Every structure is written in C-alpha cells, then in structure tokens.
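Trainee: Predicted model, plus sequence, below.
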Amino acid sequence: MRTRPTLSWSPPEGLPPGTTDLGPVADVLAAGGVLVLSGAGISTESGIPDYRGEGGSLSRHTPMTYQEFVGAERARRRYWARSHLGWRTFGRARPNAGHRAVAAFGRQGLLAGVITQNVDGLHQAAGSAGVVELHGSLGRVVCLSCDSVVPRGELARRLEEANAGFAPVAAALNPDGDADLTDEQVGDFRVVPCGVCGGVLKPDVVFFGESVPPPRVALCRELVGGAASLLVLGSSLTVMSGLRFVREAARAGKPVLIVNRDPTRGDGLAVTRVAAPLGTALTAVAERLAVPVGEGA
C-alpha cells in the first residue's frame, strides 16, 4: 500500500556517511546482473523536482490521495486543472545524463532490469528497455469505469479545447506533474469524461493511498531474486513501495549500493551510499567502464 508520504523522516544516528568514491558502483556494474531502482532524484536534472531533499516538493505540497480523487468531483477538478497545467512542462522534459547512462549500461548487458518509482517515462525516452514503472506513467490515462486507456496527449488536447484561455501562472511544479495552483486559479476548470463510456478519467499512476498492482510487485520481486546486486539511484526510500525491494535484496545477501545526495532509509542495508549528482556520478562510472553513453534523446 502506498500511503500518504512521510513528511518529516530524518536519518537516525549511526548511519554510515555518504562518500564520493564511485569504485564500488563501478565494480558491481562491471560484474553485471545489476538491478536498478530509480527515484525522483534521477530526474531533477531534467527539470522535474524531487519530493524530498533540499527544496523538495513535500515541504510545501502533499500529493492528492486516491480516496480524495475518487470521492469528490471538486477534488478531481482541482487535480486535473493542476495536472493539465503541469503537463505542459512535464510532458516536454527530456532524459538527462543519468537516464542516458542507465540506458547505456543496459545496452552493454550489465543490467538485470530497471524498476523506476518515477512516472515521467524518461528512462524509456533515453532508450532503456523493459522498464518496470512501479507507480505507473503520467503518459497514459485510464477510465475508472470501462478501463479504457488513452495517451495523455489525447486528453491534453480535449482539456485544451474545453478550457480555452486557461493559463494561470503556477507557483511550482511537482514530481507527480502537479502544478501548484490556488483554488482561485483553478476556478471553474472543466473536466472531460471518458470518450468511450463517459466515466471518470484518472492518470495511469498509483496515487498515495492506492495499492501497487500485485502482478507488478511480483514482477519486481522476481527481478530482485534474479539480480546479482541492487543499485538505487536518486531515491530516499521513504515509502515502502521501494524500500521493500532493498530489504529483500539485503536479506538475500545481494549487495545494495545507493547513489543519492541525501541519507536514505536504506543506508543501513547498503554497502555504500555515494552522495553525488546522478548525472555526474553515472557518467563518470560509464567512462571508467568504457561504456559509450552518447547524447541520447
């Protein structure tokens, strides 16, 4: 169950400090069989903010829960107004050096798979294949009544037509594609129904308070079981949806390595935590391993 986020987690005393030594990361990648688990931190260099850390969105923004979304038309209007505005920026984001490095490691056969907690699709845009989107994707929209799925671009077009001239200035953009708007800015924004059955449309993402589909969890556990090691990239591991895979890897005796600027809930289970920007760190590892990254998408 993905619950409302913890807003005030802080590392306990005794956690190992972060390092700048990339040697262990390079060593496990050279050995192959690495399962990557990525979080919002890998996308910050693409202009998408993270939830936690300095300036993280949870310091000013609590994502809407599934219960709020399905429970009130007013909540859905607020969500879609904010998300529609945010999509104009979110949908234009492009992969950064970190995403391109992960894709390059995959092309070289060094990875056992990629699990991402992100909903931005940037791993796939960079060329990574077989990415498991743990929390879904903002690039798709699903009907809660008939289960039909449409591309986000199609919904964006319909919302533009229904809300001509809607162009408020948002205070900020959040990792879930939600722009910060006041109730006054939301105004009488018009939400459009499913084009097939007239039902309620929802982004194909796992909201806080909603369960990750069991088959998806089972697939992730299968990937953990088949991997030689687990490399966490840009995740604080604050929510259990990602932390459970770190715990499973550690219980199985598989090395866990973390690249994240700030301390994480998994540090005590990790061989090392590299405290460095993802793009810089992964590019440096690729160079050390003579893995060509290129400019990518």
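Mentor: It's in. Bear in mind that the values here come from a model prediction, so they are computed numbers and not experimental data.

Trainee: Going by C-alpha atoms from here, please, whenever you check contacts or count neighbours.
Mentor: OK.

Trainee: Report the buried residues of the helix of greatest length in the chain.
Mentor: Of all the elements of type helix in the chain, the one with the most residues (DSSP state H) is helix 73-90. Buried positions in helix 73-90, judged by neighbour count with 16 or more other CA atoms under 10 Å: 75-87, 90.

Trainee: Beyond the strand or helix carrying residue 30, next helix or strand please.
Mentor: For residue 30, the enclosing helix or strand under DSSP states H and E is helix 23-31. Next along the chain after helix 23-31, taking DSSP H and E as the criterion, comes strand 34-38.

Trainee: Export the buried residues of helix 73-90 to TSV and append columns for distance to residue 133.
Mentor: Shown next, in TSV, are these (distance: CA to CA, whole Å):
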residue	distance to residue 133
75	25
76	23
77	26
78	25
79	22
80	22
81	24
82	23
83	19
84	21
85	23
86	20
87	18
90	17
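
Trainee: From these, pick the one nearest residue 32.
Mentor: Of all the buried residues of helix 73-90, residue 32 sits closest to residue 90, with 32.7 Å by CA to CA.

Trainee: Which elements pack onto the longest helix of the chain?
Mentor: helix 66-71, helix 183-186 (3 or more CA pairs under 8 Å, 6 or more residues apart in numbering; DSSP states H and E).

Trainee: Show me the helices in the stretch 101-250 of the chain, by range?
Mentor: 122-126, 152-162, 183-186, 214-226, 240-251 (DSSP state H, counting those that start in this stretch).

Trainee: Below is an additional structure, to be compared with the one above:
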Amino acid sequence: MIASDAETGRKHLAEMIESASVVLPFTGAGISTECGIPDFRSPGGLWTKNAPIPFGEFVASREMRDEAWRRRFVIEEQFGAAQPGRGHRALASLYRIGKAPAVVTQNIDNLHQASGVPEDDVVELHGNTTYALCLSCGRRYEVAWVKERFEVTDHAPDCTSCGGYIKTATVSFGQAMPEAAMRRAEALTLRCDLFLAIGSSLVVWPAAGFPMLAKRNGARLVILNREPTEFDEVADLVVHADIGNVLAPFVTH
C-alpha cells in the first residue's frame, strides 16, 4: 500500500510498530539529509561533485590516497558538526523501549550512535567515516591526527606501526564488505517481524538484499523514502514523504 500522504503513512506505521514484536530499522542517506548531510545520488549530492574513488585506485596510487583524504577534510569542514535528526532520535526511542534490538545502516556518519543507540547495536554495513584504520594491521587513527600530518607534508601519512596505508573506516567500491556486520544484519533481518527501510534508494547491493530477505521470511516491509524504489510494489506500506516529519511523533524523551 502506498500512503496517500504523510499523515496517513504515519498512522499506518504506528499501528504496524505497535503490533510488531521485533522491529528492524534499516537506514540510508535519506535519514541524514535534514541534518545537513547531502545524499549521494540526488542533484547536488556528493557523487555529482566527485566520483567516488574505488578501493583499487586508493591502494595503487599515492595521488588517489591524497585526493581521498583531501575530500574527507572538506566533508569534515562542511558536515562535521551535524547532529542527529528526528529520524535518528525516533529510532533511538524504538531501541530504548525495546522494540528495535539494533539499527542496520548503510550510513557512515555516526549519527545513530550520537542519537543514543549504543555502538555495539549499530550495524554499519559501509563502515564509519569518523575515524580511520590501517589497511594492513588494523590500527585505529583519529581523523584529526591524519589531518595534522597531512597539513605538514601534503600527503596522507602511513601507519606508524607497520607502514600500511591509512584509510577512513569506510567501505569503498571494490572493497570487501565487513563480514561480521553482514552476518549480524542477516541474523537481525531473519529475526524481525517488521522491517523498516528508511531513506535508502535500495540500489546498492548486497545491502539492498536485506528488505527482500525479511519479506521472504514473513516480515512486513515498510519503505519510507522521498523517492520511489524498485521494491515499492512488494512492500506492505510505502510512504513517500519527509522522513523527519513522518518519524517525529515517535521521538520520546
């Protein structure tokens, strides 16, 4: 069913959440746009300005590593002060009352954690851009540390422990998906009886497969997204409206 308006969609969503035993929120970039973080594909989105740097190019080229970090520092200047929006806070409320055991996200912005969902219960399928890791030994580095050294040499620093390449803890095109996160997301998907796909275009695989896995396993599927998705016709409820407006009433304090 496609809701005729936001209010109708909100009413049906509330009924579905109330009757569900286990709700699994699955989020994409659309939940963070009201926080000042643009999505990737829409006009003015991040990828319309700079094509993403594939993982293979990052590893093969110092120039590409330097460029990747330059872009990361620009993002920090533009969006580093972003705070959780109404959608994030609503999902944190569902977590606090025991309706949602975790949040599965395609986002890398750390806003679910900032909204109050514990780090261990935010399943990040595409990693996290708020810190960095050595690709060889896994040592963690803070972005501020990388920036400080970049500004001195105009090059991305290498790992001080093993000399490996330091990259934001995100999953780039061509990079392997995080196995533990994928396994946990699958287990959560199979456990839920209501799957909420929020702010995702549902075109990036394999993450986009989770809504259909939930549906095939007997869960009801809700899609809340400004634009239509390829899965709308199989969803139990589709709401094409502002995510913050629809989810705001679910925020509890």
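Mentor: Yep, it's here. Note that the structure is a prediction, hence the values are computed from the model and not measured.

Trainee: Superposing both, give me the TM-score.
Mentor: Laid over one another, the chains give 0.90 as their TM-score (TM-score structural alignment, normalised by the length of the second structure), with 248 aligned residues with a CA RMSD of 1.9 Å.

Trainee: Deepest-packed of the helices of the stretch 101-250 of the first structure, please.
Mentor: helix 122-126 (a mean of 21; mean count of other CA atoms under 10 Å).

Trainee: residues near the nearest residue to residue 31 of the first structure once chain neighbours are set aside, how many?
Mentor: Take residue 31 of the first structure and drop its neighbours on the chain: the residue closest to it by CA to CA, 6 or more residues apart in numbering is residue 110, 7.4 Å away. Residue 110 of the first structure has 18 neighbouring residues, counting by other CA atoms under 10 Å.

Trainee: Residue 101 of the first structure versus residue 110 of the first structure, what's the distance?
Mentor: Distance check for residue 110 of the first structure against residue 101 of the first structure: by CA to CA, to the nearest Å, it reads 11 Å.

Trainee: cool, and residue 288 of the first structure?
Mentor: Relative to residue 101 of the first structure, and taking CA to CA, residue 288 of the first structure is found at 12 Å.

Trainee: Quick one: residues contacting the nearest residue to residue 32 of the first structure once chain neighbours are set aside.
Mentor: Distances taken as CA to CA, 6+ apart place residue 110 nearest to residue 32 of the first structure, at 4.2 Å, with adjacent residues excluded. By CA atoms under 8 Å, 6 or more residues apart in numbering, the contact list for residue 110 of the first structure reads 29-34.

Trainee: And the residue positioned nearest the centre of the second structure, how close does it get to residue 183 of the second structure?
Mentor: Central residue of the second structure (CA atoms, centre = their mean): residue 107, 1.6 Å from the mean position. Relative to residue 183 of the second structure, residue 107 of the second structure is positioned 17 Å away (CA to CA).

Trainee: Then residue 94 of the second structure?
Mentor: 22 Å.

Trainee: The longest helix of the first structure vs the second structure, average offset?
Mentor: Once the two are superposed, helix 73-90 of the first structure sits an average of 1.6 Å from its aligned residues in the second structure (mean CA distance after the TM-score superposition for the first structure).

Trainee: State the pair within the buried residues of helix 73-90 of the first structure that is farthest apart.
Mentor: 75 and 90 (21.0 Å).

Trainee: tell me, the longest strand seen in the second structure lands on which residues of the first structure?
Mentor: Longest strand in the second structure, counting residues (DSSP state E): strand 127-134. Aligned by TM-score structural alignment, strand 127-134 of the second structure falls on residues 136-143 of the first structure.

Trainee: quick one, what contacts residue 254 of the first structure?
Mentor: Counting by CA under 8 Å, 6+ apart, residue 254 of the first structure has contacts 228-230.

Trainee: Verify the assumption that it is located in a helix.
Mentor: No. With DSSP: H, G, I helix; E, B strand; the rest coil as the criterion, residue 254 of the first structure is located in coil rather than a helix.

Trainee: now it: how far from residue 225 of the first structure?
Mentor: 9 Å.

Trainee: Next, residue 95 of the first structure: secondary structure please.
Mentor: coil.

Trainee: tally of neighbours for the alignment partner in the first structure of residue 199 of the second structure?
Mentor: Residue 199 of the second structure maps onto residue 234 in the first structure, with residues paired by TM-score structural alignment. As a burial measure, residue 234 of the first structure scores 27 neighbours (other CA under 10 Å).

Trainee: Show the contacting residues for the residue nearest to residue 234 of the first structure when sequence neighbours are not counted.
Mentor: Leaving aside its sequence neighbours, residue 234 of the first structure sits nearest to residue 41 (CA to CA, 6+ apart; 3.8 Å). Residues in contact with residue 41 of the first structure (CA under 8 Å, 6+ apart) are 49-50, 233-235, 260, 278.

Trainee: Which ChimeraX command selects the buried ones in those residues?
Mentor: Under the burial definition 16+ other CA under 10 Å, those of those that qualify are selected in ChimeraX by:
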select :49,50,233,234,235,260,278
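
Trainee: Looking at the contacts of residue 41 of the first structure, spot the one nearest residue 128 of the first structure.
Mentor: residue 233 (14.7 Å).

Trainee: That closest one reaches residue 43, doesn't it?
Mentor: No. The pair residue 233 of the first structure and residue 43 fails to qualify as a contact (CA atoms under 8 Å) at a distance of 10.1 Å.

Trainee: on that earlier part again, off-centre distance for the longest helix of the first structure?
Mentor: Mean-position distance between helix 73-90 of the first structure and its chain equals 18 Å (CA atoms, centre = their mean, to the nearest Å).

Trainee: same deal with stretch 262-276 of the first structure?
Mentor: Distance, centroid of stretch 262-276 of the first structure to centroid of chain: 18 Å (CA atoms, centre = their mean).

Trainee: Okay, now it: how far is its last residue from its first?
Mentor: For stretch 262-276 of the first structure, the end-to-end distance is 9 Å (CA to CA).

Trainee: Please say which of residue 288 and residue 101 of the first structure ends up with more neighbours.
Mentor: Comparing residue 288 of the first structure with residue 101 by other CA under 10 Å, the one with more neighbours is residue 101, at 31 against 14.

Trainee: Return the residue of the second structure aligned against the more buried one.
Mentor: Residue 101 of the first structure maps onto residue 90 in the second structure, by TM-score structural alignment.
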